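1. Return a 3D structure for these sequence lines:
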Amino acid sequence: MAKIPLLVDVDCGVDDAQALMMALAAPEVEVLGITCCFGNTTIDHVCKNVLRVLQVCNRMEIPVFRGASNSLLGEISAQYSHFGGDGLGDAEDPSSPGLEYLQEEDAVHALIRIINQYEGKINLVALGPLTNLALAVKIDPSLPKKLNKLCIMGGNLEGRGNRSVCAEFNFCLDPEAAYIVTNEFTCPMFIATLEFTRENCLTAEYFKNWVNQDTEKARFMKKITAKLPPRPTFVSYDSYAMAAVIEENIITEYMQCSVSVELHGRYARGMLVLDTDDKWKKEHKAFLMKKCNLDRFKERLWNALL
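-> Sure thing, here's the model as predicted:
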């Protein structure tokens, strides 16, 4: 059976690292490349973090591409703190690979090249701001038709945000990019929203047992999460989008409707807008994740650290 060809676009913080490690541990997946975008930290830290994850997983052969360092309008706040200043808990390792391991080609042109090379086969998982994807579709408008599917972690179902009052982090950091992608990518689109991930959270006990496995990967995960504030539940936000691509049946229920992104609201800029009554009469509908097989999800996440 052929492996699932995967491209992953990340703003590599702790949860991106968890999602990447899930993909790298899945024998049915072939990661063809990882493109980097600003988000959880600066673009240079994002690139270093991806290389660090690949080093821990002994997968340095996977090409890594440097992408957008700011939003399309350049409005990003320079404050990075929720995963530490470097995105991985400020748990530096002097043996980590440097930026010289990056590909010379930039992320946007790498996306275009690889998707065209594997036309109709690529599954693209987008785990950060959608800036690289928006730039790519503006250069090559035919790109969405050449994807097998696009799976996004971002947006929200109920207008409750974690970056602003009404907007989820990834969409809020580049609302224009999120608007372009939700409106111009007409391939099958699957979205793991903020509310979906929180409603399918895991327990703090699971997390404790997960990072205390006697493996190098678990020790790495424990190190980069050591300074995060304790929480009653564990949400590996980006891993849901990754799991949905690796094993389709992990997501057991979807809501299908047209979507867009609010750009002009005083309070709601960056909010995902759902056309649940089909007032727009748009042909393209997105699949919004609603329910998850948590037993299968936990198994995938557990195996990521073996």
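2. Please count neighbours and contacts with C-alpha atoms only from this point.
-> Will do.
3. Let me see the contact set for the residue lying closest to Leu194 once chain neighbours are set aside.
-> Spatial nearest neighbour of Leu194, chain neighbours left out: Asn156 (5.2 Å); criterion: CA to CA, 6 or more residues apart in numbering. By CA atoms under 8 Å, 6 or more residues apart in numbering, the residues touching Asn156 are 167-168, 193-195, 271-272.
4. what's the answer for Ala177, then?
-> Contacts here follow CA under 8 Å, 6+ apart; on that basis Ala177 touches 71-72, 129-131, 133-135, 171.
5. make it 7 Å
-> By CA atoms under 7 Å, 6 or more residues apart in numbering, the contact list for Ala177 reads 72, 130-131, 134.
6. mind putting those in JSON lines, neighbour count, secondary structure and distance to Lys145 included?
-> Supplementary listing: the contacts of Ala177 in JSON lines, determined by neighbours: other CA atoms under 10 Å; DSSP: H, G, I helix; E, B strand; the rest coil; distance: CA to CA, whole Å:
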{"residue": "Leu72", "neighbour count": "18", "secondary structure": "coil", "distance to Lys145": "23"}
{"residue": "Leu130", "neighbour count": "33", "secondary structure": "coil", "distance to Lys145": "18"}
{"residue": "Thr131", "neighbour count": "30", "secondary structure": "helix", "distance to Lys145": "19"}
{"residue": "Ala134", "neighbour count": "24", "secondary structure": "helix", "distance to Lys145": "14"}
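7. I'd like the structure of this one too, to check against the first:
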Amino acid sequence: MKKVWIDTDLSVGMKRHTREGYCDVDDGYAVLQLMKSNKVEILGISAVFGNTLIENALELSQFMSKEFADDKIPVFEGAGKALDFTNLATNEAVEAMAAALKKDKMTIMAIGPATNVGILLLKHHELKDQIEEVVLVAGRRKPTDYFAIGNKGNHARDLNFDLDNDAFRILLESGVKTVLCPFEISNKVWVKQGDLEKLAEGDAANKWLTKASEAWLAQWIDQGAAGFNPFDVLASHYIISPEDIISEELNARLELHPDDTVKDTERKAFKQYLLCDENPKGFPVTYCYDVVEDYHEKLIESLV
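-> The predicted model follows:
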């Protein structure tokens, strides 16, 4: 059985703290999929800032452990902001991950900013060989591979990477096996109204998650989409059944380009991009880019 640590910015059902609307729900799908799998043992859950504030992510992590895992999965508070090299502080989550790694090798599913993982690798570098792999949701092949949401010309951020570039850099430079599940693969998977209705027929966890997904689905439909992409669930599915995920070995690097999420910048706004291709100057990663033909059926089945 694969030993897994979940590092997440859970935000299911939360209202956005920076603008109008609701937060992502896909992290809830990823956590629930792992909870329901008989192929993994979840050693712990650590909260991190990202889609929502750290206190919200922590509260939701505690809620999911208590309500859907009989409170058997310990939950820890992690970073509330990006890495600060001038005052690098550890936290409860980092020390809990370190303690777990001293006992067992494990896979880390990091589906928020990689801040906790970055701190772990800086503070406890001697434990890096205990990490079998880190699976994250980030990256693209080219800076012009836009994260298009709906058909109204809006581009989403590569949020996990954008919120802490340095944490990703630390991970890549560490040599720890890194698996990326980027927008390229998640935008080939859709959750629609009919899927929510089917999932709602399941247990209490499914009912909670589908009810919380209604507002999120409505936001996507308002953008011209027929459903929503469950980004983070591609990471959990890779951990459970990698044979369902099509990937290739590429090299990843950070590169500066105009910010594609800001319209009419006249090249005034720039940002770092996590680019993955065959450039030998990069760091090796497993880059997931497609799913098997019957993936959607397998995904719904794993949740039901």
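8. Mind checking which of the contacts of Asn156 of the first structure are in strands?
-> When these are checked against strands using DSSP state E, the ones located there are Leu272.
9. returning to that earlier point: which one of the contacts of Ala177 of the first structure sits closest to Asp44 of the first structure?
-> Checking the contacts of Ala177 of the first structure against Asp44 of the first structure with CA to CA, the nearest one is Thr131 at 15.7 Å.
10. corresponding residue for that closest one in the second structure?
-> Pairing criterion TM-score structural alignment: the partner of Thr131 of the first structure within the second structure is identified as Thr115.
11. do Val181 of the first structure as well
-> Aligning on TM-score structural alignment places Val181 of the first structure opposite Leu171 in the second structure.
12. and that match, how far is that from Pro113 of the second structure?
-> When CA to CA, to the nearest Å is the yardstick, Leu171 of the second structure and Pro113 of the second structure sit 12 Å from each other.
13. again with Phe68 of the second structure
-> When distances are taken as CA to CA, Phe68 of the second structure and Pro113 of the second structure turn out to be 24 Å apart.
14. Apart from its neighbours in sequence, what residue is nearest the residue mapped onto Asp162 of the second structure from the first structure?
-> With the correspondence set by TM-score structural alignment, Asp162 of the second structure lines up against Cys172 in the first structure. With CA to CA, 6+ apart as the criterion, Cys172 of the first structure has its nearest non-adjacent residue at 4.5 Å, and that residue is Gly270.
15. neighbours around the one you found, how many?
-> Using other CA atoms under 10 Å as the criterion, Gly270 of the first structure is surrounded by 32 other residues.
16. now for it: what does it line up with in the second structure?
-> By TM-score structural alignment, Gly270 of the first structure lines up with Gln272 in the second structure.
17. give me every residue that touches that match.
-> When the contact criterion is CA under 7 Å, 6+ apart, the partners of Gln272 of the second structure are 254-257.
18. With Ser258 of the first structure instead?
-> Residues near Ser258 of the first structure by CA under 7 Å, 6+ apart: 274-275, 282, 284-286.
19. Now which residue in the second structure aligns to it?
-> Aligned partner of Ser258 of the first structure by TM-score structural alignment: Asn251.
20. quick one: that match from Leu121 of the second structure, how far?
-> Asn251 of the second structure is 20 Å from Leu121 of the second structure, by CA to CA.
21. before we move on, back to that, not counting its neighbours along the chain, what's nearest the match of Thr131 of the first structure?
-> Ala167 (5.2 Å).
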